[in-house]
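Asks: sequence first, predicted coordinates after that:
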Amino acid sequence: MEYLEFELPIKELEEQLQKCQLIGEESEVDVTETCKQIEKKLDEAKKDIYKNLTAWQRVQLSRHPNRPYTLDYIKAICGDTFLELHGDRNVKDDKAMVGGLGKIGDQSFMFIGQQKGYNTKTRQYRNFGMANPEGYRKALRLMKSAEKFGVPVVTLIDTPGAYPGLEAEERGQGEAIARNILEMTRLKVPIICVVIGEGASGGALGIGVGDKILMLENTWYSVISPENCSSILWRSWEFKEQAAEALKLTAKDGKRLKVIDEIIKEPLGGAHKDREATFVAVSNAIVKSYDQFKNLSPKELVKQRMEKYSQMGVYKD
């Protein structure tokens, strides 16, 4: 079990509880009451810490190494029905962007999302979840295929940003993301976007335009990461916590500012604490969202989507 810095009080109490239980098992001393007291303190500590998380702490939770990634969600939600599709039919198959057909119940969906790695080797293989232009072009190819056959699209967003390398820029990173944004606004099938981890910059927007935008409780969605914002404004990463607050990047901020439509509640402590419950919650949210749009005609669907984005940022003085 890995603990974040703000979770250390929980770690200490859990270690105390384990020691107490071990004493009870190895000796004839009755430690039931002591264990109950520690358990009570542990429950109170968890509630106190997780119910009052700062923006930066939520950013840390969104990056937790044990947190489920895109393929974890897809395999849990679709089971054996998922068929991964590869390549952009132009350059190559970008391993940071995954996608394919899968079913929830009897309904088919085209799933697309960024995939991170679990260890050093797979992180390099997946390019740390940072897609190249061919990744976004693969995503667009899959969306167009879904449109052709009337299959709704689900995108799972989890990226620190699009890959900023020289070769990515040479192959048209900006154009690929811009093209996706344009095409997603007028795609004639329902699009449901779910932020499952990090939603950073254009890397997230490249698959982030939809009829319904959902965010898991401990995720973030912003034009820039807190560290990079801090380095630009203060020439140092030391102000990342201050930057996280100022950026208004949490799910609650997004809902209040009408950047997103709905927050999916996570188990206490984050998605990694109870993966199965998180998978069920995401699956239910996708189905519920699809039910809202499945009876709309393509023309009505596109019109509503365009109106939704046209109204963003409008305010009365």
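Replies: Ah, there it is. Residues are numbered from 1 along each chain as shown.

Asks: all contacts plus neighbour counts: C-alpha atoms, from now on.
Replies: Will do.

Asks: residue 72 - how many residues pack around it?
Replies: When counting by other CA atoms under 10 Å, one arrives at 13 neighbours for residue 72.

Asks: sorry, wrong one. I was asking about residue 22.
Replies: Residue 22 has 12 nearby residues by other CA under 10 Å.

Asks: and residue 107, how close does it get to residue 116?
Replies: Distance from residue 107 to residue 116, counting by CA to CA, to the nearest Å: 27 Å.

Asks: and those two? Which one has more around it.
Replies: The residue with the greater number of neighbours, taking residue 107 and residue 116 and applying other CA under 10 Å, is residue 116; the counts read 26 against 11.

Asks: any idea how far stretch 5-15 is from the chain center?
Replies: 25 Å (CA atoms, centre = their mean, to the nearest Å).

Asks: neighbouring contacts of it?
Replies: 3, 38, 41, 42, 45, 46, 49, 57 (CA atoms under 8 Å, 6 or more residues apart in numbering).

Asks: sort out for me which of these are in strands.
Replies: Using DSSP state E, no member of the contacts of stretch 5-15 falls within strands.

Asks: how near is residue 117 to residue 12?
Replies: Here residue 117 is placed at a distance of 29 Å from residue 12 (CA to CA).

Asks: name the residue in the two with the higher neighbour count.
Replies: Taking residue 117 and residue 12 together and counting by other CA under 10 Å, residue 117 has the greater number of neighbours (17 against 12).

Asks: for comparison:
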Amino acid sequence: MSAPPDHATHATLKAQPRNLHKTAEETGANLDAITVQQQTQPQKLQGLLNVGISRWERVQLARAPGRPTALDYVELLATEFTELHGDRVYGDDPALIGGPARWQGRPVMLLLQQKGRDTKDRIKRRFGSSNPEGYRKAVRLMDLADKFGLPIVCLIDTQGAYPGIAAEERGQGWAIAESIQRMVRLKVPVVCAVIGEGGSGGALAVGVGNRVLIMENAWYSVISPEGAASIIWKDAAKAPEAAEALKLTAPDLLELGIVEEVILEPAGGAHLDAAASAASLGEAVSRHLDELALLSPEELRSRRSTRFRALGTFVEGQSS
């Protein structure tokens, strides 16, 4: 795989990415949503930690213009994708899409958080921030996957669930909770991969997998750095400080046992070589699906539940 990006490349990239929050303010799409089986790879983790890229720079790389979206990866890795629409309750949500497909030849059910590829598309999809009908549609697709024995592949890329008033009126929190509960009870293999941003319950709603993977320059946290800074310091400009405190980058998450694997990106970031990024993602997801295919439905459900219940536990040691 390609070596991690160098400092000069990151210095350039840091100045280039679009400020999505400014765009969100101008368009009215609020993005600041407030809403196991561990396979450690010490040598890979050490390499990432030694690169010297700050956590805030990682966040900027996750937002870099041209970074592959979920649909970009599907076009490169899957065939026969058939998008299914609607939650059978209220309507359809273009921010969270999915349907059956063949992932590198394997029949699967895809759940995709799609930010959009240009300004018009991003506004339409609310930058990947779903309304309740998006999560209810996800539950409908999970039911189908369970019924037909299809493994589920989730590609996560959102700063959080959409926090609009209408979304709250239609039961945003309840929809997220139902999606999490349904994922825990699935009897088919579930592999989730954070390909860009993974914020709050909006990401966790489709992130309860047997294996959770993350791209090298993606982030995954209970809240975005800007959201945390706005709450703690009343100043979104302190987002870089918040990013350091949140420990939201791929190396942090691997060290804490929140993800099973960090998927390396090409030098400079995934946006510079989508094909190479897709090859790395496809290989990792398929490998984990192969391993999970050896487990029984009850083992899959039990191990998934145990995995998430164990997160955040710690034991206090006695001082010598």
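Replies: Structure received. As the structure is a computational prediction, the values presented were derived from the model and not from experiment.

Asks: still on that earlier bit, give me the buried entries from the contacts of stretch 5-15 of structure 1.
Replies: 38, 42, 45, 49, 57 (16 or more other CA atoms under 10 Å).

Asks: the second one -> structure 2?
Replies: Matched to structure 2 by TM-score structural alignment, residue 42 of structure 1 sits unpaired.

Asks: quick one: contacts for residue 42 of structure 1?
Replies: By CA under 8 Å, 6+ apart, the residues touching residue 42 of structure 1 are 10, 13, 14.

Asks: TSV for these, including neighbour count?
Replies: Formatted as TSV, the entries for the contacts of residue 42 of structure 1 read as follows, by neighbours: other CA atoms under 10 Å:
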residue	neighbour count
10	19
13	17
14	16
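
Asks: mind checking which of these land in helices?
Replies: Where the contacts of residue 42 of structure 1 overlap with helices, as defined by DSSP state H, the overlap consists of 10, 13, 14.

Asks: what about the helix or strand hosting residue 239 of structure 2, how far off from structure 1?
Replies: Element membership for residue 239 of structure 2 (DSSP states H and E) is helix 239-246. Relative to the matching residues in structure 1, helix 239-246 of structure 2 has an average distance of 0.6 Å after the fit, by mean CA distance after the TM-score superposition for structure 1.

Asks: what packs against that helix?
Replies: helix 55-62, helix 225-232 (3 or more CA pairs under 8 Å, 6 or more residues apart in numbering; DSSP states H and E).

Asks: contact partners of it?
Replies: Helix 239-246 of structure 2 is contacted by residues 54, 55, 56, 221, 224, 225, 226, 227, 228, 229 when judged by CA under 8 Å, 6+ apart.

Asks: filter those residues to the buried ones?
Replies: Those of the contacts of helix 239-246 of structure 2 that meet the buried threshold are 55, 56, 221, 224, 225, 226, 227, 228, 229, by 16+ other CA under 10 Å.

Asks: tabulate those residues (TSV), appending distance to residue 23 of structure 2.
Replies: As requested, these are exported to TSV (distance: CA to CA, whole Å):
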residue	distance to residue 23 of structure 2
55	22
56	19
221	22
224	16
225	17
226	14
227	16
228	19
229	19
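
Asks: quick check, nearest of those to residue 289 of structure 2?
Replies: The shortest distance between residue 289 of structure 2 and any of those, using CA to CA, involves residue 221 and amounts to 24.5 Å.

Asks: and residue 153 of structure 1, how many residues sit next to it?
Replies: Residue 153 of structure 1 has 25 neighbouring residues, counting by other CA under 10 Å.

Asks: residue contacts, residue 104 of structure 1?
Replies: The contact partners of residue 104 of structure 1, taken as CA under 8 Å, 6+ apart, are 77, 78, 283, 287.

Asks: what ranges do the helices span in the stretch 1-150 of structure 1?
Replies: Assigned helices in the stretch 1-150 of structure 1, in chain order: 8-26, 32-50, 55-62, 70-78, 120-125, 133-148 (criterion: DSSP state H, counting those that start in this stretch).

Asks: for residue 191 of structure 1, find the nearest of those helices.
Replies: Counting by CA to CA, and looking across all of the helices of the stretch 1-150 of structure 1, nearest comes helix 133-148 at 9.3 Å.

Asks: got the contact list for the very next helix or strand once past the closest one?
Replies: Using DSSP H and E, the helix or strand that follows helix 133-148 of structure 1 in sequence is strand 153-159. Under the contact criterion CA under 8 Å, 6+ apart, strand 153-159 of structure 1 has outside partners 69-70, 109-116, 128-130, 143, 146, 189-200, 203-204, 207-208, 286.

Asks: mean per-residue distance, strand 153-159 of structure 1 to structure 2?
Replies: Counting by mean CA distance after the TM-score superposition for structure 1, strand 153-159 of structure 1 comes out at 0.4 Å.

Asks: buried residues of that strand, list them for me.
Replies: By neighbour count on 16+ other CA under 10 Å, the buried set for strand 153-159 of structure 1 is 153, 154, 155, 156, 157, 158, 159.

Asks: could you dump these to a markdown table with distance to residue 238 of structure 1?
Replies: Rendered in a markdown table, the data for the buried residues of strand 153-159 of structure 1 read as follows (distance: CA to CA, whole Å):
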| residue | distance to residue 238 of structure 1 |
| --- | --- |
| 153 | 39 |
| 154 | 36 |
| 155 | 33 |
| 156 | 30 |
| 157 | 27 |
| 158 | 24 |
| 159 | 22 |
